[in-house]
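S.K.: sequence first, then the predicted structure:
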Amino acid sequence: MSYNWTTCSLDIKEFVIQLLTKTKEIIKDNFIGFYLHGSLAMGGFNPHSSDIDIIIVTDESLEIGTKRRLAKLFLTHSKNQYPLEVSILNRGQLNEFEHPCPFDLHFSEFWRERYEEELSLQTYEFLTGEVRKDPDLAAHITIINKRGICIEGKPIVEVFPLIPKSYFISSIVGDFNDCLENILENPVYCTLNLIRVYWYLREKVISSKQEAGNWGLTSLPTEMSHTLHKVIYNYSNKMDCYNFEKGEFLFIKNFFANNVGELLTN
């Protein structure tokens, strides 16, 4: 069973609101807004496997001490019930948007070990080092503008710039290429992402992974149907309900590589 912010359980909402409250206690008057994107905003959130995707906006850049406290908060909060993916940007980074976009702080489970090591050793190189940039932010901000949710703070239209289409395409194509390479290791996530990139390039539809999967069942070649049914079921329920064979994804991989390549060159 999958959900969005309106239909999700009280536990999920309390998890998000608790994170918001603790984040504001750390950021204080520097806080501008707290915004949802991804599956919890668009639909398709699976409590068994989905991340909660958040962008937090501040007025000024974060001080080092504030970054440390936020990193500790995210380490404690993430996977307590649900994994987090959080990016923190300041107003200047949004007002003078560039691609890839710089950010003040990013957390996801991918970075957990690095943060834990730095905080335990009190080195903080990853928190205080050079300015880092994230090409995915062009896609995240586009989705916030189209389908995001402001949980608290200034309205989305007042905070986020409109992202040039070329930046958005660059962002999603980067993820598309990663998914082509990793479809056998992560078949559910990668298959659904391949579909939604193809759907956007073909019809300019910005979709959730679940919406893309449902569209794929009725719009993609029937040779994919059996595998897509399993992918969508795993995504909406528990990821290991169905197993896959390597051969199932050869046609899918070749189809999207060829067709997306043609759409990008036309």
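M.R.: On my side now, so go ahead. Numbers count the residues shown, from 1 in each chain.

S.K.: only C-alpha atoms from now on, for both contacts and neighbour counts.
M.R.: OK.

S.K.: do I have it right that Arg202 meets Leu263?
M.R.: Yes. Using C-alpha atoms under 8 Å, Arg202 and Leu263 qualify as a contacting pair, with a distance of 7.1 Å.

S.K.: what sits against the nearest residue to Leu263 once chain neighbours are set aside?
M.R.: Closest residue to Leu263 apart from its sequence neighbours, by C-alpha to C-alpha, 6 or more residues apart in numbering: Leu201 at 6.6 Å. By C-alpha atoms under 8 Å, 6 or more residues apart in numbering, the contact list for Leu201 reads Val260, Leu263, Leu264.

S.K.: all strands of the stretch 51-200 of the chain, in order?
M.R.: In the stretch 51-200 of the chain, the strands defined using DSSP state E, counting those that start in this stretch lie at 52-58, 84-90, 101-103, 105-108, 132-134, 149-153.

S.K.: and of these, who's closest to Thr6?
M.R.: strand 149-153 (10.5 Å; C-alpha to C-alpha).

S.K.: for the closest one, the distance to its chain's centre please.
M.R.: 17 Å (C-alpha atoms, centre = their mean, to the nearest Å).

S.K.: and the comparison structure, right after this:
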Amino acid sequence: MDFQWDNCSQEIRDFVHNLLIETSNIIEGQVIGCYLHGSLVMGGFNPDRSDIDLLVVTEQPLRIKTKRELAQFFLRSSKKPYPVEISILNLSQLENWQYPTPYDFHFSEYWRRRYEEELQEETALYLNDDEKKDVDLAAHFMILNKYGKCLTGRPIRQVFPAIPASDFLSSILEDYGECLQNILVKPVYCTLNLLRVYWYLKDGTISSKKEAGEWGAEQLPEKFHLVINQALKEYGNANTTTLFNEKDLFELRDYVNNNVQELL
């Protein structure tokens, strides 16, 4: 079963609130607001496989010492029981909009090994004062503005800028390009994400992966319905392991991409 914030379990709510309390304590009280985006606000959150997606905004840039403490905390907390993806930005990075968007700190399971090595070896390859930018943030902010939840602090509209459509499109096309290449490696994620980009270009709809899959299963030619429904079924059930047909995946990918290129 999948959830969103309004109907999720108390365990999920407590996990999120505890994360934000500890994050605020590490940052030492200069938090402007904490915000929830992603599947837990859009619908389709699966407790067995989905990330909890958070954004935190601070008054001032983070110190290196604070970044290291945050990395240690999220290494301990993420995947216990839910994986966490969080970006922390300071107010000036939002007031002076740039794309790709600068940020102070980011954690996701993708970064786990790098941070573990960084802290163990006492290096400063990643946790430093170098300017870092993330193309994904434009898409996160667009979704936050449309669906997001302010958990603490100032309202979303008072903190986050309106995102130019051109920057949102550039942001989602970055991930789209990777999905074209990796559909055999991550068939569920890539199938649903390709459909999400196609739907946005076709109708201007900003959707969750689940919504995009349901749309594709209704709107695309019938020959693609099986593979789309397979992706939807596995996305909603972590206990399902689907053996995808490579030919079906490639045909769907090529069909979607041909239409996307025409729309672009």
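M.R.: All right, it came through fine. Source: prediction; values computed, not measured.

S.K.: and the TM-score between these chains?
M.R.: Taking TM-score structural alignment, normalised by the length of the second structure as the basis, the two superposed chains have a TM-score of 0.98; 264 aligned residues with a C-alpha RMSD of 1.0 Å.

S.K.: which of the contacts of Leu201 of the first structure does the second structure keep?
M.R.: Among the contacts of Leu201 of the first structure, the contacts conserved in the second structure (both residues aligned by TM-score structural alignment, their matches' C-alpha atoms under 8 Å) are Val260, Leu263, Leu264.

S.K.: show the buried residues in those.
M.R.: Val260 (16 or more other C-alpha atoms under 10 Å).

S.K.: Tyr198 of the first structure against Asn258, yeah?
M.R.: No. Look at Tyr198 of the first structure against Asn258 with C-alpha under 8 Å: they stay out of range, at 10.6 Å.

S.K.: and the two? Which one has more around it.
M.R.: Tyr198 (25 against 10; other C-alpha atoms under 10 Å).

S.K.: before we move on, which element is the closest residue to that one other than its chain neighbours in?
M.R.: Closest residue in space to Tyr198 of the first structure, ignoring its immediate chain neighbours: Val260 at 6.0 Å, by C-alpha to C-alpha, 6+ apart. Remark: Val260 of the first structure resides in helix 248-265, with elements defined by DSSP states H and E.

S.K.: what does that helix rub up against?
M.R.: With C-alpha under 8 Å, 6+ apart as the test, helix 248-265 of the first structure has contacts from Leu180, Ile183, Leu184, Thr191, Leu194, Ile195, Tyr198, Leu201, Arg202, Glu223, Met224, Thr227.

S.K.: hmm, which two among the residues you listed are most spread apart?
M.R.: Among these, Leu184 and Arg202 lie farthest apart (C-alpha to C-alpha), at 24.7 Å.

S.K.: between these two, which one's more packed in?
M.R.: A direct count of neighbours by other C-alpha under 10 Å for Leu184 of the first structure and Arg202 places Leu184 higher, at 19 against 13.

S.K.: what residue in the second structure is paired with that one?
M.R.: Using TM-score structural alignment, the partner of Leu184 of the first structure in the second structure is Leu184.

S.K.: any figure for the gap between the residue nearest to its match when sequence neighbours are not counted and Asn182 of the second structure?
M.R.: Closest residue to Leu184 of the second structure apart from its sequence neighbours, by C-alpha to C-alpha, 6+ apart: Glu246 at 7.0 Å. Going from Glu246 of the second structure to Asn182 of the second structure by C-alpha to C-alpha, to the nearest Å gives 12 Å.

S.K.: ok, Glu118 of the first structure - contacts?
M.R.: Counting by C-alpha under 8 Å, 6+ apart, Glu118 of the first structure has contacts Tyr124, Glu125, Phe126.

S.K.: one more time with 6 Å
M.R.: Tyr124 (C-alpha atoms under 6 Å, 6 or more residues apart in numbering).

S.K.: was I right to think Leu105 of the first structure contacts Ile88?
M.R.: Yes. With contacts counted by C-alpha atoms under 6 Å, Leu105 of the first structure reaches Ile88, the gap being 5.1 Å.
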